[in-house]
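[1] Please work out how this folds:
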Amino acid sequence: MTTTTPTAAATRAQTDWTRNHARAAGALYLITFLASIPALLLIAPVLDHTDYIVGTRADTRVLWGCLLDVVTALACIGTAVAVFPVVKRINESLALGFLTARLVEAGIILIGVVSLLSVVTLRQDLAGTTGEDTATLVTTGRALVAARDWTFLLGPGFMSCINALLFGTLLYRSRLVPRFIPAMGLIGAPLLLTAGIATFFGHNDQLSAWSFLATVPVAAWELSVGTYMLAKGFRPTAVTAEQM
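    Down below sits the predicted model:
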């Protein structure tokens, strides 16, 4: 007959508790991928056509894209909320910083969503106008799209670097996941941040090859950490060590 000591039972219960948080965070990380990539494709018409606001365009398509961006923002917050009870035991300041950075990123994303929704609303309410009104609408539409472009740089661009540095440091120190996973984020974050700063000052384009290459390590880090946490949770030995 096999018996379980109270210590072993407590360790198992603690591991199961952290695994639930890890799996929730992993699922939400993957949701950000599943929502953000098609969202970018769906909102392409309003981003690519400077006269979108005065034409007959794919409003329904754009609205779906905006809705997916809202899902991305909410999932973004959820990733930090889910792991916070676990990682705060490693370093509460870093854990709180990660949670705050995720909230800021989500807020910036939502500002971009509101900008595009405003374009759609103006197009639906004022489409068909002529003369000077048309020129004014086009200028307004361009301004709103420009605002969204800046949110894309500051949110998924800058803030994802801060998130990778904070969460990556927590996971690297604690070994809650294999170290090569957070290492990708810790290496990729400075690269993406450098590309973002170059874009900020007009020396680089967000759609350039350099920006794409700089994005790959951070994207790989987020995809890897999400997949690992969803599939395996946190490493039991690391969880046990954190409780000692």
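[2] contacts and neighbour counts: CA atoms only from here.
    Will do.
[3] Which helix runs longest in the protein?
    Longest helix in the chain by number of residues (criterion: DSSP state H): helix 6-42.
[4] mind listing what's buried in the helix or strand following that one?
    Of the helices and strands lying after helix 6-42 in sequence (DSSP states H and E), the nearest is helix 44-48. Of all the residues in helix 44-48, those buried under the rule 16 or more other Cα atoms under 10 Å are 45-47.
[5] repeat for stretch 141-159
    In stretch 141-159, counting by 16+ other Cα under 10 Å, buried: 141-142, 144-159.
[6] Which of those residues fall within helices?
    141-142, 144-152.
[7] Kindly reformat these as TSV containing distance to Phe98.
    Listed next are these as TSV, based on distance: Cα to Cα, whole Å:
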residue	distance to Phe98
Gly141	34
Arg142	33
Leu144	29
Val145	29
Ala146	28
Ala147	25
Arg148	24
Asp149	24
Trp150	22
Thr151	19
Phe152	19
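[8] To compare with the earlier structure, here is another sequence to fold:
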Amino acid sequence: MTGALFLTATVAGVISVPLIAPDNGPHARQAGALMVLIMAGAIALIPTTLFPVLRRYGEARALGYVAARLLEVVMLLPAAAGPLMAVAAPSPPVEALVRTEERWGQPASTLFFCLGAVLFYTLLWRARLVPRWLSGWALVAIAPYVAGAVIVLFGVVDPASPVNSAMYAPLALNELVLAVWLLARGFAVRAAAEVPQRPAPVPQGV
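    Sure, this is the predicted structure:
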């Protein structure tokens, strides 16, 4: 289930980026908004399916991952609502709301995504639930993803620019590979079963 949700979120997110660009027509932006809604729904469900496993290897980090992903969803929802409102009730206030979301909401959601990714992949690295090359790849790829969000936040590039897409690509590709890995192999059975146990008390002599 987690693999399918990762696959859905990543594919929908990639499709939504060019569609919700400000210079697109209303129909393209509506389609992009639908993709954002699909992505947000998948993202909201991912930590729910992962928490029962991740909590065994660090409950505080697992809870932090859940919180970061839910905040990411909160920041994403205006990206879906804005284009729909602009088509249904076009007006200067709605257009201003859409521009504000594009300027601040999308980069903020990306930063929460990166925070969640750091917590998630460090847990995977420590617990060896997937091969370390896969979690290590993600931890390295987070750096350009954060940089892409920052340069969008400060207006250096457009969210749909080729430069920004190139900076997002390594982590997006990693999540696709992770999704396929989880669908095909799942978490490492031995690692998932090795819940830390307290040592048994030593019997005392009479």
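[9] Let me have the buried residues of helix 44-48 of the first structure in a markdown table, extended by distance to Gln14 of the first structure.
    Output for the buried residues of helix 44-48 of the first structure, formatted as a markdown table (distance: Cα to Cα, whole Å):
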| residue | distance to Gln14 of the first structure |
| --- | --- |
| Pro45 | 49 |
| Val46 | 49 |
| Leu47 | 48 |
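[10] now the helices: where do they sit in the second structure?
    According to DSSP H, the helices that the second structure contains are 2-19, 26-54, 59-88, 92-100, 106-127, 132-153, 162-184, 189-193.
[11] So what touches the first one?
    Helix 2-19 of the second structure is touched from outside by 28-29, 31-33, 35-36, 38-40, 42-43, 45-46, 49-50, 159-160, 172, 175-176, 178-183, with contacts defined as Cα atoms under 8 Å, 6 or more residues apart in numbering.
[12] That one vs the first structure, average distance?
    Here the mean offset of helix 2-19 of the second structure against the first structure after fitting is 1.9 Å, by mean Cα distance after the TM-score superposition for the first structure.
[13] Find the centremost residue of the second structure, please.
    With distances taken as Cα atoms, centre = their mean, Phe113 lies nearest the centre of the second structure, 4.5 Å away.
[14] Translate that residue into the numbering of the first structure.
    Aligned by TM-score structural alignment, Phe113 of the second structure pairs with Ser160 of the first structure.
[15] which residues sit in contact with the residue nearest to the centre of the second structure?
    Under the criterion of Cα under 8 Å, 6+ apart, the neighbours of Phe113 of the second structure are 68-69, 72.
[16] rerun at 6 Å
    Glu72 (Cα atoms under 6 Å, 6 or more residues apart in numbering).
[17] what's around the corresponding residue of the first structure for Ala44 of the second structure, how many residues?
    Here Ala44 of the second structure is matched to Ile77 in the first structure, going by TM-score structural alignment. Neighbour count of Ile77 of the first structure, defined by other Cα atoms under 10 Å: 23.
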